[in-house]
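Visitor: Generate coordinates for the sequence data below:
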Amino acid sequence: MSILKILGRVAIAPAALALSMAAASADTIRIALAETPSDELAAFFVALDRARANGLDYEWTAFSDEELAIQAVISGQMDIGFGTPYAAMQRSKAPLRIIFQLSKLKFFPVTTTKYSALEDLDGEPILLHSRGGGTDSIANVIEERVGITFGERSYVPGSSNRVAALLGGRADATIIDLSNKNKLMRSEAAGDFNVLEMFDVEASDEALFANLNWIQENEEDVQIFVDALLGTWQDMAEDPTIIRQETDPDGPIGQLPQEILAELDGFYKDAVEGGLYDANGGGRKAAQADLEWYSSAGQLEGDPSELNIEDFWYLAPLDAAMK
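Guide: Below you'll find the model as predicted:
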């Protein structure tokens, strides 16, 4: 299935919402996002702008969910994708590898006040981000550790959209990110909701991955990309306001509503303080945490202590960037 790309416009395709941000060429890196641009992606777009300044030519396509982004990379329609495709890594013949941890699984179960503990959600419906994604894995591990089984799982990408579903009475339980949890619990509606006590998670929520053969064939461009990401993540750890300062007003983030842009400093301050980002891009520590987490979540087969992180991560670009 082809993916439509129209420069500077939005095109609806059967599998994706496609928005092209750079003129395509033979050397253009095609990036598959797992959602449309939002405040959560502002740091990533700052890194992209830095990479472009160093010679990286790219275009991006926003897919409606992570599964479609993963399949687009496996099929060769896209070069680099967003997600944590551990199950696909084991069952696909394509040698997918992660090259950078974008964010950790810092998510929180939030419910209406009819629930006060995770145990209360036994048999109850829950709203999650995407099938097979990070919140789905959190739900799986909650079931395993707490000894419950959720009822029907429904999927709505974007924590802010799931908050809207809570506020609109269309859901009673969901799992949302740190920023949206903080916004909700600081709002006038805070008394209508509970944040349920949750265990700590250090595994990856979003990571960048690609086919290993493609990575090695495009080593220079991949290195430019990873260098820009690492530099941005390290600068953000020192000063979260750098993201707002470097956001291109004419870019996809700069075109978001002013009320969202006005909160970028607060968003990234909360995220950095909450440990959402690893200033070193994850690396071996994140890889090991991922193997343990996604094994528990049922998305990896085998004993995590016997799995080889190099079957899932390609660490050379990040190692080089760290030097």
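
Visitor: alpha carbons only for contacts and neighbour counts from here, please
Guide: Will do.

Visitor: any idea how far residue 136 lies from residue 291?
Guide: From residue 136 across to residue 291, the span is 16 Å (CA to CA, to the nearest Å).

Visitor: Among the two, which residue is more densely surrounded?
Guide: residue 291 (26 against 20; other CA atoms under 10 Å).

Visitor: For that one, which three-state class applies?
Guide: Three-state assignment for residue 291 (DSSP: H, G, I helix; E, B strand; the rest coil): helix.

Visitor: Residue 210 now?
Guide: What three-state DSSP gives for residue 210 is strand.

Visitor: so who does it touch?
Guide: Contact analysis of residue 210 by CA atoms under 8 Å, 6 or more residues apart in numbering lists 73, 79, 80, 81, 96, 97, 98, 99.

Visitor: Can you tell me, leaving aside adjacent residues, what's nearest to it?
Guide: Spatially, and ignoring its direct neighbours in sequence, residue 210 is nearest to residue 80 (4.7 Å; CA to CA, 6 or more residues apart in numbering).

Visitor: wouldn't the one you found be in contact with residue 32 here?
Guide: Yes - between residue 80 and residue 32 a contact is recorded at 6.1 Å, counting by CA atoms under 8 Å.

Visitor: Sequence B follows; please return its structure for comparison with A:
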Amino acid sequence: MRSHPAVPALAAAAAAALVLTACGSSDGGGGDDEAAGGSFSIAIEGPWTASYAPLALTIEAMEADGYEVEQVLFDAPETLAQAVAAGEVDLGFTSAGTVLSVVDAGAPVSAFLGITRPDFVMVAVPEIDSCEATDGQRLAIHSREGTTGSLTEIWLDDVCPGTEPEMLVVAGSENRMAGLLADQIDASPLDLMTWTQIEAEYPGRFALVEGYGDPSIVASYFFATDAYLDSDAETVQAFTDAYLATLADVEEDPTAAQDKAVELIPEVDEAVMREVISAWAENDLWPGAEGVSDEDVQATIDLYSRTVAFETIEGPADLVTTEFVDASQ
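Guide: I've put the predicted structure just below:
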């Protein structure tokens, strides 16, 4: 296990990055002769969640084809994005808002595949039964630039303008769940897995606030530097092909994804995990190729531009490349 080199601009934050496995080098996966299929590294925004099951299956499939894959876990999306932009990790995925901000700041990176749609619900103590009722209450989000931050700001502006909760930043749905249970926060958007888990373990203790979220956008993207997408196009194409094939298999039969999710996150009740994976498959929450379509990308840009004033991003071509998805069709 090697230590991951810190990005100079965010050295302090990068200290929180954890290398999960060291199966190969990250100095240009496609040109590495150590494995029959080459090698690459991928930055993952931790911790592992149910939504990552297709990715885990894809990595296994590529390793079976001879690729060596190094998985690098980050606990801060901004640090992850900077590491990918600096070329310290080959591929990465994180929230769409973070990728948009990095691209808008001038980093030479592009998204090439969608990974998730929003699966967040607003969970609150029973006394908070409406958007207006969050006024003055402790409302925790994952990050200001991330999906939960943008969706929450838009929800407050559209549904209950003038409402001013005490906004807190607490990364990770599981950490926000812990805050709710410890009476440290009053409301928070949680992902579907965390909400299903908390409702199963503490039935009736919390409730959903209706009207939150927008499943039509893309919540997170796979991305890489333009230089890596050019120099290691064969590796990126192999990854894209394998991921889309995995999604097709999961949509037809989610059992393998359910099994993998149970393996990855054993602390969650197995029945809960299988229910969540079924919900993800049935509701098309893994956008895959659709995630880089003009319609979905523009909807995503439009949503985030309501809370962030982009200077360089005007349309889909400024954020994504469809080269690899097109070649997989």
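
Visitor: Superposing both, give me the TM-score.
Guide: After superposition, the two chains reach a TM-score (TM-score structural alignment, normalised by the length of structure 1) of 0.85; 306 aligned residues with a CA RMSD of 2.7 Å.

Visitor: that older thread, now the common contact residues for residue 80 and residue 32 of structure 1.
Guide: Common contact partners of residue 80 of structure 1 and residue 32 (CA under 8 Å, 6+ apart): residue 73.

Visitor: now, which of the contacts of residue 210 of structure 1 lie within helices?
Guide: residue 73 (DSSP state H).

Visitor: which among the contacts of residue 210 of structure 1 gets closest to residue 39 of structure 1?
Guide: For the contacts of residue 210 of structure 1, the residue nearest residue 39 of structure 1 by CA to CA is residue 81; the value is 18.6 Å.

Visitor: now the helices for the stretch 51-200 of structure 2?
Guide: Remark: helices assigned in the stretch 51-200 of structure 2 by DSSP state H, counting those that start in this stretch are 53-64, 77-85, 96-104, 147-159, 173-181, 192-201.

Visitor: Aligned against structure 1, show me the partner of residue 306 of structure 2.
Guide: By TM-score structural alignment, residue 306 of structure 2 lines up with residue 296 in structure 1.

Visitor: cool, and residue 119 of structure 2?
Guide: Using TM-score structural alignment as the criterion, the counterpart of residue 119 of structure 2 in structure 1 is residue 106.

Visitor: quick one: that match and residue 198 touch, right?
Guide: No - the pair residue 106 of structure 1 / residue 198 is not scored as a contact, 10.1 Å apart, by CA under 8 Å.

Visitor: Without its sequence neighbours, what residue ends up closest to residue 167 of structure 1?
Guide: In this structure, residue 167 of structure 1 finds its nearest non-sequential neighbour in residue 189, 7.9 Å apart by CA to CA, 6+ apart.

Visitor: Now check structure 2 for the residue matching the one you found.
Guide: Checking TM-score structural alignment: residue 189 of structure 1 goes with residue 203.

Visitor: Using the three-state scheme, assign that match.
Guide: coil.

Visitor: Tell me how many other residues crowd it.
Guide: Neighbours of residue 203 of structure 2 (other CA under 10 Å): 11.

Visitor: just to revisit the earlier point, and the contacts of residue 210 of structure 1, which are buried?
Guide: 73, 79, 80, 81, 96, 97, 98, 99 (16 or more other CA atoms under 10 Å).

Visitor: mind listing the strands for the stretch 151-300 of structure 1?
Guide: Assigned by DSSP state E, counting those that start in this stretch, the strands in the stretch 151-300 of structure 1 fall at 153-155, 173-177, 193-195, 204-211.

Visitor: Looking at those, spot the one closest to residue 217 of structure 1.
Guide: Comparing the strands of the stretch 151-300 of structure 1 by their distance to residue 217 of structure 1 (CA to CA), the top pick is strand 204-211, with 10.0 Å.

Visitor: Onto which residues of structure 2 does the closest one map?
Guide: Counting by TM-score structural alignment, strand 204-211 of structure 1 pairs with residues 218-225 of structure 2.
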